[in-house]
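# everything below, folded, please.
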Amino acid sequence: MELVTPGIGLIFWQTITFLIVLFLLGKFAWKPIMNALNDREASIENALRSAEKAKLEMEALQADNQKLLAEARLERDNILKEASVAANNMVESAKQKANEEGAKMIAQAREAIENEKRAAIAEVKNMAGALSVEIAERILRTELSDPKAQQALAQRYISEVTLN
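Model (predicted):
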């Protein structure tokens, strides 16, 4: 059991050696180690603060990007809507103009047909009048006393005359 239980002298010298090492470490090594640990802790804390600040800035930039993207989409939709309205207006304007031109041309054609019809009726009336005058003139030249002869003469003149 002596091997397991240390002697008083050994414990004394170990305690003295421990105290000397503790004093030397406290005097020369403890402050630099603590300063190094404090510096390391401060740099880690600064890095964490910087990372948090960068994270907040990134979130702000992403929010700005989302806002700009939404505005761009809205503007694109407005431009497309305005272009569609303008195209529809142009189509409607062209349709209306074509309808007006068509109606105008139809009115002109009807007027031309009406004028041609009036001219044809006037020509027929003039031909009928000239024919009547000619028949009357021929009848007057012939014997006015015989009604049968007048009627036969009128029938013969009518058959000779062709209407164009």
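# can we go C-alpha only for contacts and neighbour counts from here?
Fine.
# number of nearby residues for residue 115?
Residues lying near residue 115 (other Cα atoms under 10 Å) number 12.
# on the three-state scheme, it is what?
At residue 115, secondary structure determined by DSSP: H, G, I helix; E, B strand; the rest coil is helix.
# tell me how far it lies from residue 106.
If you measure residue 115 against residue 106 using Cα to Cα, to the nearest Å, the figure is 14 Å.
# residue 106 and residue 79: what is the separation?
Residue 106 is 40 Å from residue 79, by Cα to Cα.
# residue 67 now?
Distance from residue 67 to residue 79, by Cα to Cα: 18 Å.
# for residue 29, same thing?
Computed as Cα to Cα, the residue 29 to residue 79 distance reads 73 Å.
# one more to line up against the first:
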Amino acid sequence: MQLLMPALGYFVWTLVAFLIVFFILKKFAWKPILTALSDREKNIADSIATAEKIKVEMAQMKSENEALMVKAREERAQMLKEAKEIKDRIISEAKEQAKEEASKIMVDAQATIEQKKNAAITEVKNSIGSMVIEVTEKVIRRELAGKAEQEAYIRDIARELSAGRN
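I've put the predicted structure just below:
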């Protein structure tokens, strides 16, 4: 049992040493330790408050970013819609212009065809007229074989023309 219970002398000296160390620590170290603990507690509380504030700001920034993303998506959708409308309008304008050009080309082609047709008809009429004159001339020459008959025929025609003018 002696091993479990120290002698009274050791107990007293241990108590005296403890009290001396306690008073020295209380006089010189207790305030700085408490101040340091208080400062550390305050620093930790400030850090927690700052972290909470940053957390709130981050949540707010996240919601703002989401709102900006939604707005950007809406603007992109609007731009795509406008681009599609512009594309459709340009295509329809190009189609209309192509139709107008095709119509103009058709009208010009028809006018050209009509002119060429009239020119061909005129040319055919002129060549038929020339042929008729040549044939008539050959027939008359054969009928009027003599020079005297030709001169008499020419005088008759000249008289008819003169009479027709008067």
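# residues contacting the spatially most central residue of structure 1?
Note on structure 1: the residue nearest the mean C-alpha position is residue 80, at 2.2 Å, using Cα atoms, centre = their mean. Residues near residue 80 of structure 1 by Cα atoms under 8 Å, 6 or more residues apart in numbering: none.
# how about a cut-off of 10 Å?
Neighbour list for residue 80 of structure 1: 74, 86 [criterion: Cα atoms under 10 Å, 6 or more residues apart in numbering].
# what does it correspond to in structure 2?
Using TM-score structural alignment as the criterion, residue 80 of structure 1 maps onto residue 80 of structure 2.
# which SS class is that match?
Here residue 80 of structure 2 is recorded as helix under three-state DSSP.
# distance between stretch 54-63 of structure 1 and the chain's centre?
Centroid separation for stretch 54-63 of structure 1 versus its chain: 34 Å, with Cα atoms, centre = their mean, to the nearest Å.
# likewise for stretch 133-149 of structure 1?
Distance, centroid of stretch 133-149 of structure 1 to centroid of chain: 86 Å (Cα atoms, centre = their mean).
# again, but for stretch 43-54 of structure 2
50 Å.
# what does that stretch contact?
37, 38, 39, 40, 41, 42, 55, 56, 57, 58, 59, 60.
# so the third one: helix, strand or coil?
It refers to residue 39 of structure 2. With three-state DSSP as the criterion, residue 39 of structure 2 reads helix.
# so residue 122 of structure 1 is in which element?
For residue 122 of structure 1, the element it lies in under DSSP states H and E is helix 30-141.
# before we move on, what about residue 4 of structure 1?
Following DSSP H and E, one finds residue 4 of structure 1 outside all helices and strands.
# and residue 17 of structure 2, by the same measure?
Using DSSP H and E, residue 17 of structure 2 maps to helix 8-24.
# that helix vs structure 1, average offset?
Superposing on structure 1 places helix 8-24 of structure 2 at an average distance of 2.7 Å from its equivalents, by mean Cα distance after the TM-score superposition for structure 1.
# ditto for stretch 32-52 of structure 2
In the superposition with structure 1, the average deviation recorded for stretch 32-52 of structure 2 is 1.2 Å (mean Cα distance after the TM-score superposition for structure 1).
# where does that stretch end up in structure 1?
Alignment of stretch 32-52 of structure 2 against structure 1: residues 32-52, by TM-score structural alignment.
# how much space between residue 138 of structure 2 and residue 127 of structure 2?
As for residue 138 of structure 2, its distance to residue 127 of structure 2 is 16 Å (criterion: Cα to Cα).
# what about residue 150 of structure 1, neighbour count?
Counted with other Cα under 10 Å, residue 150 of structure 1 comes out at 17.
# err, residue 136 of structure 1, not the other one
Residues lying near residue 136 of structure 1 (other Cα under 10 Å) number 13.
# what's the answer for residue 51 of structure 1, then?
Residue 51 of structure 1 sits with 12 neighbouring residues when counted by other Cα under 10 Å.
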